[in-house]
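J.: Got a predicted model here, sequence first, then my questions.
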Amino acid sequence: MDEVQHLSGQCLCGAVQITATASNPILRACHCDMCRQHTSGMFVSISADPDSISVEGPAKSFRSSEWAERGFCPECGSTLWYGTVHDGVKNLSAGLFKGAADAPMKLEFFTDNCPQGYALAGTHKKLSTQETIALFAPQEGEA
């Protein structure tokens, strides 16, 4: 079993400090329209243990849809997290942590929305829009 990693990072100006632990630190990239509009590229998050996340400083969030919010620093504008409102889970921005905590890229969402100007290398799992939606919003009657 891997050792728990302690994450400690901050926004660009240092006004917001975030700490957490990660039992399985992996990177995930999202190419959906909202993530690309919010970050001007893909949003890369790092998995963290939900109950371990501590946010200090003037962090704010914007309710971007019925089910999600996006955290940011009101001082410098750094993206802090993508969160689901039904359970309060925050997917922390990998850029907050030096070297993205050296976590490996394991999953991409909405890969068919990825612009031609960039692509991630590697053999990680890549989900299309249809596959991503099926993962997070199963049809009625599906498990």
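T.: Good, I have the coordinates. Residues are numbered from 1 along each chain as shown.
J.: Please count neighbours and contacts with C-alpha atoms only from this point.
T.: Fine.
J.: In the chain, which residue is most central in space?
T.: residue 45 (2.9 Å; C-alpha atoms, centre = their mean).
J.: That one and residue 90 touch, don't they?
T.: No: using C-alpha atoms under 8 Å, residue 45 is not in contact with residue 90, being 9.5 Å away.
J.: before we move on, back to that, can you tell me how far the residue nearest to the centre of the chain is from residue 66?
T.: Going from residue 45 to residue 66 by C-alpha to C-alpha, to the nearest Å gives 20 Å.
J.: what's the helix or strand for the residue nearest to the centre of the chain?
T.: Under the criterion of DSSP states H and E, residue 45 resides in strand 43-46.
J.: what residues does whatever helix or strand comes next after that strand touch?
T.: Downstream of strand 43-46, the next assigned helix or strand under DSSP H and E is strand 54-56. Residues outside strand 54-56 that contact it (C-alpha atoms under 8 Å, 6 or more residues apart in numbering) are 16, 17, 18, 19, 20.
J.: Between the residues you listed, which sits nearest residue 102?
T.: residue 20 (14.9 Å; C-alpha to C-alpha).
J.: Comparison target, given below:
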Amino acid sequence: MSAITLNSQCLCQKVRIQVAEAKPHVDSCHCSMCRKWSGGPLLAIDCGSNVKFEGEDNIKIFDSSEWAERGFCSNCGTHLFYRLKQTNQYIMPAGLFDSLDTSDSVEFTTQIFIDEKPRYYDFANQTKMMTGEEVFAAFAGDT
């Protein structure tokens, strides 16, 4: 499947987002940090590095680890991105993009940190499932 373009804004519309080349699949992260940040599993889309923001003065950054940071609107609190520092790759909450709600070209494909997923929920979708150890092993060569 080929890349898709996406546009969105935060709840207060002070931050606008343009994504040139998002991958056409949604993934879920069950790690404790993503769950704390999003209030549940993070359903996200890989938006690559070609992402533009308007209203950047309204974006607040939280340096969440050695390799990544998280951005949110300082006015309304909308979670905007998880960004890998070394590659400038933006992983963005799928819920930001209304166009994904009705898209037939986007699939739910992978769940990561499945070993940290709480027992109180399960997704019905058949997806690839990776533990935290498997995630770090798969991306070790990309750093």
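T.: Yes, it's here. Please read these numbers as outputs of a predicted model, since none were measured by experiment.
J.: Quick one: residues in contact with the strand holding residue 45 of the first structure.
T.: Residues from elsewhere that reach strand 43-46 of the first structure (C-alpha under 8 Å, 6+ apart): 25-31, 35-36, 81, 91-95, 100, 103.
J.: quick one: which of the residues you listed sit in strands?
T.: 27, 28, 29, 30, 81, 91, 92, 93 (DSSP state E).
J.: now the fifth one: how far from residue 116 of the first structure?
T.: Applying C-alpha to C-alpha, the value for residue 81 of the first structure to residue 116 of the first structure is 25 Å.
J.: cool, and the last one?
T.: In this structure, residue 93 of the first structure lies at 23 Å from residue 116 of the first structure, with C-alpha to C-alpha as the measure.
J.: Looking at those two, which one has more neighbours?
T.: residue 93 (25 against 6; other C-alpha atoms under 10 Å).
J.: Tell me who's in contact with the more buried one.
T.: 43, 44, 45, 46, 79, 80, 81, 82.
J.: now those residues as CSV including distance to residue 9 of the first structure?
T.: Conversion of those to CSV gives the following (distance: C-alpha to C-alpha, whole Å):
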residue, distance to residue 9 of the first structure
43, 17
44, 15
45, 13
46, 12
79, 12
80, 10
81, 12
82, 16
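J.: what about the second structure, which of those hold up?
T.: Shared with the second structure under both residues aligned by TM-score structural alignment, their matches' C-alpha atoms under 8 Å, the contacts from those are 43, 44, 45, 46, 79, 80, 81.
J.: For residue 77 of the first structure, see how far away residue 132 of the first structure is.
T.: Remark: distance between residue 132 of the first structure and residue 77 of the first structure (C-alpha to C-alpha) = 28 Å.
J.: Looking at these two, which is more packed in?
T.: Remark: of residue 132 of the first structure and residue 77, residue 132 carries more neighbours, 18 against 14, as counted by other C-alpha under 10 Å.
J.: Next, the more buried one: secondary structure please.
T.: helix (DSSP: H, G, I helix; E, B strand; the rest coil).
J.: Which position in the second structure pairs with it?
T.: Mapped onto the second structure by TM-score structural alignment, residue 132 of the first structure lines up with residue 135.
J.: Who are the contact partners of that match?
T.: Applying C-alpha under 8 Å, 6+ apart to residue 135 of the second structure gives the contacts 112, 113.
J.: do that again at 10 Å, thanks
T.: By C-alpha atoms under 10 Å, 6 or more residues apart in numbering, the residues touching residue 135 of the second structure are 112, 113, 114, 129.
J.: need the helices for the first structure, in chain order.
T.: According to DSSP state H, the first structure carries its helices in the segments 33-39, 129-136.
J.: Against the second structure, what's the mean shift for the first one, could you check?
T.: Once the two structures are superposed, the average separation between helix 33-39 of the first structure and the matching residues of the second structure is 0.9 Å (mean C-alpha distance after the TM-score superposition for the first structure).
J.: ok, residues contacting that helix?
T.: 29-31, 40-44, 64-65, 70, 78-79, 82, 110, 113-115.
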